[in-house]
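> can you look at this prediction? I've put the sequence above it.
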Amino acid sequence: MGGTAREGTGIVLTERQRLAWLRLIRSDNVGPSTFRDLINHFGSAERALDALPELSRRGGAARPIRVASREEAEREMERAVRIGARFVGVGEPDYPPALRQIDGAPPLLCVKGHAPTGLAPALGVVGARNASVSGAKFAAYLAREAGKAGYSVISGLARGIDAAAHRATLDFGTIAVLAGGMDKPYPPENLPLLAEIVEGRGLAITEMPLGWEPRARDFPRRNRLIAGVALGLLVVEAAARSGSLISARLAGEFGRLVFAVPGSPLDPRSEGANRLIKDGAILTTGPADVLEALAPLSRIDHVAPPVVDEPERPETDMTAPDHRARAAILDALSPTPVEIDDLIRYTGLPPATVYLVLLELDLAGRLHRHSGGRVSLALGD
C-alpha cells in the first residue's frame, strides 16, 4: 500500500527573503551547510550578505569574496519566470519533505511542473545508460507499479533506465532531477521527454543556477538529490563503477532503503547491482519486494520542521574571536575530517566561537565540509 500527496507545511518566504536567499547561495564559498550556519548566526540572509566580506577577510582569504548582486539574482528569477519555473525554499510547503531532512539539504530548489508530485512519497529508480532491452522493460514495469501504488518515481533524465522509469510513470507522477540549470537539461535527446514530464503530472527540480551547463562533477550532486527525495532507491543494471552506485551509497547514508535487481554474472551491466545485493541491498525480482518494504515508511509523516528559518533572535555577534581561539581551532584541524562536536570538546572553546571561526575559514576557501557534519582543513593550510 503506497502513500498519497500530503499538504505541505512550513515557512513561506517573502519575495524579498527569496531574493536574498538566492543571492546568498549564489555567492562564493556558500554551500548548503554554510548557508544554514550563516542564517542561524545572523538571523537573515540580508544580514549574512553584509557580513560575508568581513568574515572572509578574517578567515584569511587570498582575495575578496564575490557576493552575488541583487541585479544578478533578479535576472535569474526573471529567467525562471520566463520558462515557467520558480524557486522553493527548504522550509516551504512545496519543498520535497524527505529531502529537507538530509544533512546539507539545498536551501533553494528551482522547480517546474506539477508541485504535488514533489510531496508524494517517492521511489528512486536508477541504472545503466546503455541498458539492455530486458533491463529497461523491467525497470519500467517496477516503476509503473510503484506509480499505481501512489509513489512518485524520481530519476535523473539520463538515457536507458532513467528514461524508461520516467516514461512509464508519466500518468502517475515522475520527478526529473537535472544536473545543470533548469534551462540546460541533459541529454538533448530527452528534451521531448522532459517537456512531457513538466506539462503533465511530473516535476523537474535542480539546485544549479539558470544557465549552468552540466559538467561531470555535477552528476553526483544530482544523484544526491535523487537519493534525498526518495524513501527508497531501486538499482536496475549498474556497472562496477557507475553513478548508480554513488546514488546507492548516498541513499544508504541518508537511511533510505536500497533495492537491486539481480542480473547475469556474465553481463558487466549487472556487476554493480549484484554487488549491492551481496552488501545487503534488498534483492528485487518483482513489485512486491519494493512496495512491501516501502509501505511502513510511506505511512510515516515525513514532514519535519524547517532546517533553515530566519530566527527572531539571531546571535549577530560579529566580534572577531581572539587570536588564541582561532589558533587553537586551526591547530586542531587537519586534512582528516573531524566532527564539530569533537572539535568543541578538544579545544574547550564555546560552541559559538568554534562555529564562527569555521564560518570564517569556510568563506575564505580554507575549509572542506563532509557528510555527517564533519569538517577538515583544506590542503595547503
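Yep, it's here.
> please make it C-alpha for all contacts and neighbour counts, starting now.
Noted.
> which stretches in this protein count as helices?
15-25, 32-42, 45-58, 70-82, 133-148, 161-168, 191-199, 218-229, 243-253, 271-278, 287-298, 323-332, 340-347, 351-363 (DSSP state H).
> how about the ones you listed in TSV, adding mean neighbour count and distance to Pro185?
Shown next, in TSV, are the helices of the chain (neighbours: other C-alpha atoms under 10 Å; distance: least, C-alpha to C-alpha, whole Å):
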stretch	mean neighbour count	distance to Pro185
helix 15-25	20	21
helix 32-42	21	23
helix 45-58	19	29
helix 70-82	15	14
helix 133-148	20	21
helix 161-168	26	13
helix 191-199	17	7
helix 218-229	24	12
helix 243-253	21	18
helix 271-278	21	27
helix 287-298	17	29
helix 323-332	15	41
helix 340-347	15	37
helix 351-363	22	30
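> now the ones you listed as TSV including distance to Val375?
Shown next, in TSV, are those (distance: least, C-alpha to C-alpha, whole Å):
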stretch	distance to Val375
helix 15-25	19
helix 32-42	11
helix 45-58	17
helix 70-82	29
helix 133-148	38
helix 161-168	34
helix 191-199	37
helix 218-229	19
helix 243-253	17
helix 271-278	29
helix 287-298	31
helix 323-332	11
helix 340-347	7
helix 351-363	9
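> so which of these gets nearest His114?
His114 lies closest to helix 191-199 among the helices of the chain, at 6.7 Å (C-alpha to C-alpha).
> quick one: residues in contact with that closest one.
112-114, 157, 163, 166-167, 170, 174-176, 185, 202-204 (C-alpha atoms under 8 Å, 6 or more residues apart in numbering).
> Gly263: which of those is nearest?
Looking across the contacts of helix 191-199 and measuring by C-alpha to C-alpha, the closest to Gly263 is Ala163, at 19.7 Å.
> just give the nearest non-adjacent residue to the closest one, would you?
In space, and not counting its chain neighbours, Ala163 is closest to Leu157: 5.6 Å by C-alpha to C-alpha, 6 or more residues apart in numbering.
> who are the contact partners of the one you found?
Ala163, His166, Ala176, Val177, Leu178, Tyr186, Pro187, Asn190, Leu194.
> could you do Leu123 as well?
Ala146, Tyr151, Ser152, Val153, Ile154, Ala230, Leu231, Gly232, Leu233, Leu234.
> returning to what we had before: so which of the helices of the chain gets nearest Ala120?
Nearest to Ala120, of the helices of the chain and by C-alpha to C-alpha, is helix 287-298 at 8.8 Å.
> and the closest one, how far out from the chain middle?
23 Å (C-alpha atoms, centre = their mean, to the nearest Å).
> repeat for stretch 133-147
Taking mean C-alpha positions (C-alpha atoms, centre = their mean), stretch 133-147 and its chain are 25 Å apart.
> pasting the second one now:
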Amino acid sequence: MHDRPHGLSDAERLNRLRLIRSDNVGPRTFASLLRHFGDAATALERLPDLARRGGASGSGRICSEADAAAELAACGKFGIDLVAPGEAHYPSRLATIDDAPPLLGVRGACDALMRPMIAIVGSRNASGAGLKFAGQLARDLGDAGFVVISGLARGIDQAAHRASVTSGTVAVLAGGHDRIYPPEHEDLLAALLDQGAALSEMPLGRVPRARDFPRRNRLISGASLGVVIVEAAHRSGSLITVRMAAEQGREVFAVPGSPINPRAAGTNDLIKQGATPVTEAADIINAVAPIMERPIMLGVREDDEPLDFATDPSDRARIVSLLGPSPISLDDLIRMAGVPPAVVRAVLLELELAGKLERHGGGLVSMI
C-alpha cells in the first residue's frame, strides 16, 4: 500500500473543490496543475492567465469560494464526505488511475471502500438466466469476502447489487448523490448503504447526461481488481467498461453464452480476444488472488511529467498547427513538433483551459 498522507486541511479541500469545479478543469488537468504549482490556491490564481495564453477570449468560470463552501455544506447535510486520493475511504486502486477524481463524494458504510472489489456489469435488458447468474456470482463473491461494485443500472447491475446488499456492495453514480438514475433504484441504493457505499465525482444536483456514463464506468473498473461482464450484445455500453478496464490494466472476465444468443455476442467476442471465461465465482477468485498479494503501486503517470510554461511563440504555433479535429497521440505530437515534452504538455494544458482541446482515452488529444 502507498502511504496515506494526513487528511487535507479544510482550506486545501475547499480550494481543490474550487479547482475541479472550474471550467475546463478535468481530473488530468487538475493533477498537472497541482503537481506544477504545489497547491490548489496557487493553481486557481494562475488559471485566468493560462487560459488567456491558450487563446481564451473570455475568462472561463472559476468556482467561487462561496459556491465551494455551499457544496461542502450540502454534502455534510447529505452525509457525503469529499475525499482525496490517499485519504481514508478513497479506494486505493482507484487512486492509481490516470484520471482519478481529485475529490470523490462517498457515503454509506465507507469501510466497504477499503476492501477488495470485483465489478459485475452487463446488459440493461438482461435475460432471466443472466440476472440469476449475476446474482449467484455476486453472492458467492460476497461470501468470499469481496465487495461487488457496479453502476446501479437496470438489468445485470441491479441484480448484482441486490444479491450482495448484506455482504457489501458499492454503487457508482453517474450523476450527483441526490439524482439517482434510474429513479426506481432509489430503494436499492438506500438498502445497500447499510453495509456498502455509494460514490460519485459529480456535484449534488447534477442530472446524469449521456457522456457521464462512460466517465462513471472508468471509476467502476478503476476501483476494482477485475471486471466481470455477464451479458453484452455486440454494441453494449458495458463494453466501454471493458475497454477502460483493459487500459487501466485490470483483469477482464466474461461469462460465455450460446453462439446463437445475441445477448452473449459481446461476451463471447471478449473471450476470443483473451478475456478469462467465467462459469463460477472460483474462476474469478483464483485469478485475482496473486494480484491481491502484490502491493498497490502508484505508477508513473503521464501527469507526473513536468510542464514548461516559458514557451517560445514559434514553438506554440508549431504545436497548434499540428492539432486538428482528428485525435493525435502526445508522443506523435512531441516528435513532429520537435519541441521538448515539458513545453508540449504546457501548451496542451493552456489550450485545454481555454476550452479548445479535448482529451481522449489512450493519451490522444484533438482540437474542439
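Arrived safely. Keep in mind it's a predicted model, so treat the numbers as computed, not measured.
> TM value for the aligned chains?
In this superposition the chains share a TM-score of 0.93, using TM-score structural alignment, normalised by the length of the second structure; 368 aligned residues with a C-alpha RMSD of 2.5 Å.
> so which of the helices of the first structure is nearest Pro209 of the first structure?
Per C-alpha to C-alpha, nearest to Pro209 of the first structure of the helices of the first structure: helix 70-82, 7.7 Å.
> list the helices and strands the closest one packs on?
helix 15-25, strand 86-89 (3 or more C-alpha pairs under 8 Å, 6 or more residues apart in numbering; DSSP states H and E).
> between the ones you listed, which gets nearest to Arg345 of the first structure?
Closest among those, using C-alpha to C-alpha: helix 15-25, at 30.1 Å.
> could you find the counterpart of Thr9 of the first structure in the second structure?
Alignment note: Thr9 of the first structure maps to Arg4 in the second structure; criterion TM-score structural alignment.
> before we move on, what about Val81 of the first structure?
Checking TM-score structural alignment: Val81 of the first structure goes with Gly76.
> and Ala332 of the first structure, what does it touch?
Contacts of Ala332 of the first structure by C-alpha under 8 Å, 6+ apart are Leu343, Tyr346, Thr347.
> same thing with Ala146 of the first structure?
By C-alpha under 8 Å, 6+ apart, the neighbours of Ala146 of the first structure are Gly2, Leu123, Ser152, Val153, Pro287, Leu291.
> which residue in the second structure aligns with the last one?
Leu291 of the first structure maps onto Ile285 in the second structure, with residues paired by TM-score structural alignment.
> which ones among the contacts of helix 191-199 of the first structure lie within strands?
Lys112, Gly113, Thr174, Ile175, Ala176, Leu203, Ala204 (DSSP state E).
> could those residues go into JSON lines alongside neighbour count and distance to Leu358 of the first structure?
Formatted as JSON lines, those follow (neighbours: other C-alpha atoms under 10 Å; distance: C-alpha to C-alpha, whole Å):
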{"residue": "Lys112", "neighbour count": "24", "distance to Leu358 of the first structure": "35"}
{"residue": "Gly113", "neighbour count": "22", "distance to Leu358 of the first structure": "38"}
{"residue": "Thr174", "neighbour count": "32", "distance to Leu358 of the first structure": "39"}
{"residue": "Ile175", "neighbour count": "32", "distance to Leu358 of the first structure": "36"}
{"residue": "Ala176", "neighbour count": "28", "distance to Leu358 of the first structure": "35"}
{"residue": "Leu203", "neighbour count": "26", "distance to Leu358 of the first structure": "36"}
{"residue": "Ala204", "neighbour count": "29", "distance to Leu358 of the first structure": "34"}
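> rebuild those residues as a markdown table, extending it with distance to Arg16 of the first structure.
Rendered in a markdown table, the data for those read as follows (distance: C-alpha to C-alpha, whole Å):
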| residue | distance to Arg16 of the first structure |
| --- | --- |
| Lys112 | 21 |
| Gly113 | 23 |
| Thr174 | 31 |
| Ile175 | 28 |
| Ala176 | 28 |
| Leu203 | 25 |
| Ala204 | 24 |
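> one step back: dump the helices and strands packed on helix 70-82 of the first structure to a markdown table, plus distance to Asn274 of the first structure.
Output for those, formatted as a markdown table (distance: least, C-alpha to C-alpha, whole Å):
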| stretch | distance to Asn274 of the first structure |
| --- | --- |
| helix 15-25 | 39 |
| strand 86-89 | 38 |
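> wait, which of these is closest to Leu49 of the first structure?
The nearest among those, by C-alpha to C-alpha, is helix 15-25 at 6.2 Å.
> sorry, back to before: residue contacts, the match of Thr9 of the first structure?
Gly86, Glu87, Ala88.
> nearest to Ala61 of the first structure, out of the helices and strands packed on helix 70-82 of the first structure?
helix 15-25 (17.8 Å).
> returning to that earlier point: of the contacts of helix 191-199 of the first structure, which is the nearest to Ser244 of the first structure?
The closest of those, once distances to Ser244 of the first structure are taken by C-alpha to C-alpha, is Leu157, at 12.8 Å.
> roughly how far does the counterpart of the closest one in the second structure sit from Pro295 of the second structure?
Aligned by TM-score structural alignment, Leu157 of the first structure pairs with Leu152 of the second structure. For Leu152 of the second structure, the distance to Pro295 of the second structure equals 29 Å [C-alpha to C-alpha, to the nearest Å].
> for Glu87 of the second structure, same thing?
Applying C-alpha to C-alpha to Glu87 of the second structure and Pro295 of the second structure gives a distance of 17 Å.
> higher neighbour count, those two?
Shown here are Glu87 of the second structure and Pro295; by other C-alpha atoms under 10 Å, Glu87 has more neighbours (17 against 9).
> so what corresponds to the more buried one in the first structure?
Checking with TM-score structural alignment, Glu87 of the second structure has Glu92 as its match.
> for Ala254 of the second structure, same thing?
By TM-score structural alignment, Ala254 of the second structure lines up with Ala260.
> same question, Ala223 of the second structure
Matched to the first structure by TM-score structural alignment, Ala223 of the second structure sits across from Val229.
> thought that match was touching Gln101?
No - with contact defined as C-alpha atoms under 8 Å, Val229 of the first structure does not count as touching Gln101 (9.3 Å).
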